[in-house]
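Asks: coordinates for the following, if possible.
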Amino acid sequence: MATRDDPPVPAQSAAPEELLTAAEAAHLAARSAPGESADMAGGAADAPAVAGVAGAAAAAGRAGRPGRASRGDRPRRAPLPLAAAVATGWAALLSFTPVALFVTLLIFVELGPTGLLDPLRVAAAGWLLGHGVALQTPEGPIGVAPLAIGALAAWRVARAGVHVTRAMGARHRRSFWHALLAAVVVAVGYGGLGALAGFVVGEQDWGVSVVVAGVTLAGFGLLAAGCGSLHATGVWRMWLARLPAAVPAGARAAVVAVAVVFASGAVLAGAAIAVDWREAGDMLAVYQTGVAGQAGLTLMCLAFAPNLMVWATAYLLGPGFAIGSDTVVRSSEVTAAQPLPPLPVFAGVPDGPLPTLGAVLLVVPVIAGALAGRGLARRLRAAALIRRIRAGWGQLLTAVVVAGAVAGLLIGAAAYLSGGPLLSGALTTLGPDPLPVAGFAAASVTVGGLIGAGASTALSRRRRA
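Replies: This next block holds a predicted model:
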């Protein structure tokens, strides 16, 4: 039997577009039910036991006993410092272990046993570099962070924020202060681990500053754990619910557009390297190493694969990227005044401007915006169906503008994080300029979003007429 809360059922003669919109409206209504809040990806299997024994209280009237559960049946949770220490240490261990195993294996196999300190020092330096801590050397700073390591660390620290929130008993409580407390305690612990890693690296010949390492990782932990704790407490959902429907819908559309654009950049970078696979193999053969050494170089290139994806995305958007001072690599111009670093990943760098036929690649960001705009229009129509109102063009335009702004912010931030200096001299500038990349990304997604959302809305209204 239908109830008052059920969304209106479309007529049997309704168009397929209307049926799809009604179904999506029902789905949104079900997701907006009170108390529903999914955990972040990563699940229960990957977390240490940071919340202690949290057994449920016994049912009040199960054996005829009135009222309250006994003291022994009350949930018990780990103290906050202990929960934060275990969750933060586990997050750091999971992101540091791959780097340590790779460095240790490479040094032991290629150079023989050299003691435990040398591989540990190199691994700590690589781990800190993945968090954005530049490595100072006599030849200049190394500041290009391997984004694969940084992404893994951010995911694990965000999960640490979720676990600490659970240990506090603040899950689904929609308390900003509980979320902030969880993020702060994780940030303090993560900053301490960063300072410890900086101490291990030291400053002999090459190294990092202990203070810079501690402060950088504390800020990293605050941002990443804050995202996890805000999600676990339900504060994100509460904030989004207070905003006009166009704002969260536009933000979701931006995430879709950014994912499509980055995927296109990854495909472009991989295809470029695959086309010049002989040159990549020659670059790899230059290094006189054994199997372990070549495997290590390959893994190092994979660690920087997200950087290349972002650079290829900047190439698709138009501004391109730099591979040294006074150089530029974009679709209309390629200027490389000095030899490229002898790494296989640079084999895919184009030698000249993009051919006329290849210029169709430049419409990929607009297509991504159009796909996101189409989904955005459907979502707004579904939300309007729930509220029994009519979705207007003004609301749609607002959502598209929000989508373009958020997409530009996300892609610009990725462009900023993907670059940096590589020693001194000609390679002091590597990567794209974040401001032009953000501007072109925002414009492309906005234009594409207007096309996709406008066409979807007009077609839907035409079918209803």
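Asks: use CA for all of it now, contacts and neighbours both
Replies: Fine.
Asks: now do the residue positioned nearest the centre of the chain against Phe321, distance only.
Replies: Taking Cα atoms, centre = their mean, the centroid of the chain lies closest to Ala151, which sits 6.3 Å from it. Counting by Cα to Cα, to the nearest Å, the gap from Ala151 to Phe321 is 21 Å.
Asks: to compare with the earlier structure, here is another sequence to fold:
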Amino acid sequence: MTQVIERGAPLPSAPQARAPRRSPAAAACVLGGAVAAGLGLGFLAVLVIVLWISSPYPDSGPGGALHLAAGLWLMAHGTELVRYDTLSGVPAPVGVTPLLLVALPVLLMRRAARLGSASGVGAGPDTEAEELLPASAVFSAVVCGYLAVGALATLYAAGGPMPADPISAAWHLPLVAVCAAGGGVWAAKGRPAGSLPGWVPAGVRRAVARPRYALALRSGAAGVLVLLGGGTVLVGASLVWHAGEVQSSFLTLTGVWSGRFAVLLLAVTLLPNAVVWGAAYGLGPGFAVGTGVAATPLGFAGAPALPRFPLLAALPPEGPGTPLTWAAAGVPVVAGLVVGWLAVRRAREVSYGETALTAALGAVVCGLAMAGLAAASAGALGTRALAAFGPVWWQAGAAATGWVLALAVPVAVGVHGLRNRPAAGDAGDAWHDSGVRELRWAVLREAALPIVAPASEAPAAAPAPGAPAAPAGPAEGEPASGGPGEGEPASGGPGEGTSASAGPVVPGASEPVDAVGDGEVPGGQGGVEAGPLAPGVVGARVLARRRPEA
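Replies: Presented below is the predicted three-dimensional model:
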């Protein structure tokens, strides 16, 4: 319908652009973070309730089980718990975090951040423009929702048998949430590897953009994987070697199936810790099994006050080391070789100093990663003799850096020299250099082009033997007589660059190349003919010619 505007009435104003409404999407991200925390709490609560129901001697009611589930959820973030019901009456800290349990909140938080980053996609162009949040807003909203539930869980666990240390929860919980949410948002945005922010100095941005840093990161990560793989081999071999002690420890801890199932679950969640401890054992510093007691390849000194547990029953025997324990040093040797091999770039213009620097940076990355893993896997299981368990983080990091640095740098330099060495017997000759070889082949291809005449310049094909020759009429622009045309040689005489019995002249050849016709034996005498030869080259016209009779 047409709108009628009266005379003197004000004109309607143009429609203003509607401000984007981001509050629904932000609320959805906050709710997603809270749901991620709730799912982790619910999973552990169901597991603890099942174990409590199946236990023949429960220590507390269902409320105590739920409080314990909240404490375990906080422990999965690295928070230290406090145990008050001790024989001495002194509160004992429990700081060894099962690393497998950490995967639960990390995966849930990462999934919540990815879903929050993808909110609004597929709902139409207008909805997407209004509800799709930037990465910083998604990150902040998801972290806020997660930490809100974490604060409530900390308050709830304070009334249970193993409350969380408030100071430890105040920084462990945000650390895990921030790292997991950042990884989820980064993955949702396509894993961008863009430059640093604008406030970073330009020199630093240019330096970080160099390929050496990405290569050092990859080679250092490969070294960490090799160390962890070696730790897995050491732990598995020790469990098999002490299979009798491990079985006896597992069976004597409890006689009911629910208790044995709980012990098995705890041992499985602590297996990644044992792998890190095995890697630290191969590096040399080893790991502590109590205050003043350390297990190293050189020996196991001290009198450890260890509780009965299947994983602790697989420790090496007390006393000095043996050649079997010294063989654990092969783990960091292999890691150093792998880092040195992967730190070499395949570009020929890279210098030896650049290759050595890349290998050294890979060793630093490997050392930092091992230090972080050692710190995360260690902790206290009590007071006095049980106050220290696991590797010392700075010793494990320094040993990993030293081993890899001592091996990776010479290996990288050697591999770089082998890849860029000249061919055998051609030292000082640039004939086998890749650039010269490409130029040489280009020149040979250009020289071989005139051998085959182009189709547009080729003369008419000769008639087959025994067939009547077609009368050759005068071409357009040529005289009707049989004499030679302009620029054309006389009949029977050789033309420019050709002869009566020869083909085109190859550049660099002293004599012309004979053209071989279809059905003629090359080099034959007396006009002896044979069967047809192989078909010609695709895209070129093969001319059939006969030798003149003698």
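Asks: strands along the first structure, start to end?
Replies: 135-137, 140-142, 322-323, 328-330, 333-335, 430-431 (DSSP state E).
Asks: let me see the contact set for Ala399 of the second structure.
Replies: The contact partners of Ala399 of the second structure, taken as Cα atoms under 8 Å, 6 or more residues apart in numbering, are Leu283, Gly284, Pro285, Gly367.
Asks: what do we get in the second structure for Arg278 of the first structure?
Replies: Arg278 of the first structure maps onto Gly244 in the second structure, with residues paired by TM-score structural alignment.
Asks: please apply the same query to Gln294 of the first structure.
Replies: The alignment partner of Gln294 of the first structure in the second structure, by TM-score structural alignment, is Arg260.
Asks: its match contacts Phe250, doesn't it?
Replies: Yes: counting by Cα atoms under 8 Å, Phe250 is a contact partner of Arg260 of the second structure at 7.4 Å.
Asks: more neighbours: which of those two?
Replies: Legend: neighbour count by other Cα atoms under 10 Å for Arg260 of the second structure and Phe250, higher for Phe250 (19 against 16).
Asks: one step back: what sits closest to the match of Gln294 of the first structure if chain neighbours are left out?
Replies: Nearest non-adjacent residue to Arg260 of the second structure, counting by Cα to Cα, 6 or more residues apart in numbering: Thr254, 6.2 Å away.
Asks: the one you found: neighbour count?
Replies: 14.
Asks: ok, so what distance separates it from Val339 of the second structure?
Replies: 46 Å.
Asks: tally of neighbours for Ser444 of the first structure?
Replies: 26.
Asks: do I have it right that it meets Val366?
Replies: Yes: Ser444 of the first structure lies in contact with Val366 (Cα under 8 Å); the separation is 5.0 Å.
Asks: and the helices in the stretch 251-400 of the first structure?
Replies: 277-286, 291-303, 305-317, 364-387, 393-418 (DSSP state H, counting those that start in this stretch).
Asks: which of those is buried the deepest?
Replies: Ranked by mean neighbour count under mean count of other Cα atoms under 10 Å, the helices of the stretch 251-400 of the first structure are led by helix 305-317, which reaches a mean of 27.
Asks: so that helix aligns onto which residues of the second structure?
Replies: With TM-score structural alignment as the criterion, helix 305-317 of the first structure aligns to 271-283.
Asks: distance between that stretch and the chain's centre?
Replies: Centre-to-centre, stretch 271-283 of the second structure and its host chain are 23 Å apart (Cα atoms, centre = their mean, to the nearest Å).
Asks: which non-adjacent residue is nearest the aligned partner of Val144 of the first structure in the second structure?
Replies: Using TM-score structural alignment, the partner of Val144 of the first structure in the second structure is Val96. Distances taken as Cα to Cα, 6+ apart put Gly379 closest to Val96 of the second structure, at 4.4 Å, once the chain neighbours are dropped.
Asks: next one: Thr401 of the second structure
Replies: Closest residue in space to Thr401 of the second structure, ignoring its immediate chain neighbours: Gly367 at 4.5 Å, by Cα to Cα, 6+ apart.
Asks: hang on, isn't that neighbour packed against Ala398?
Replies: Yes: counting by Cα under 8 Å, Gly367 of the second structure touches Ala398, with 6.3 Å between them.
Asks: could I get the contacting residues of the match of Val144 of the first structure?
Replies: By Cα under 8 Å, 6+ apart, Val96 of the second structure lies in contact with Glu80, Ser377, Ala378, Gly379, Ala380, Leu381, Phe389.
Asks: by neighbour count, which of the residues you listed wins?
Replies: Comparing these by number of neighbours (other Cα under 10 Å), Glu80 comes first, having 27 neighbours.
Asks: burial measure for the alignment partner in the second structure of Leu128 of the first structure, as a count.
Replies: Here Leu128 of the first structure is matched to Leu74 in the second structure, going by TM-score structural alignment. Counted with other Cα under 10 Å, residues neighbouring Leu74 of the second structure total 29.
Asks: just to revisit the earlier point, the match of helix 305-317 of the first structure vs the first structure, average offset?
Replies: Compared with the first structure after fitting, stretch 271-283 of the second structure has a mean deviation of 0.7 Å; criterion: mean Cα distance after the TM-score superposition for the first structure.
Asks: check the gap between the match of Arg278 of the first structure and Pro310 of the second structure for me.
Replies: Distance from Gly244 of the second structure to Pro310 of the second structure, by Cα to Cα: 10 Å.
Asks: ok, Val276 of the second structure next?
Replies: 17 Å.
Asks: thinking again about what came up before, how about the residue nearest to Thr401 of the second structure, what's its partner in the first structure?
Replies: Checking TM-score structural alignment: Gly367 of the second structure goes with Gly408.
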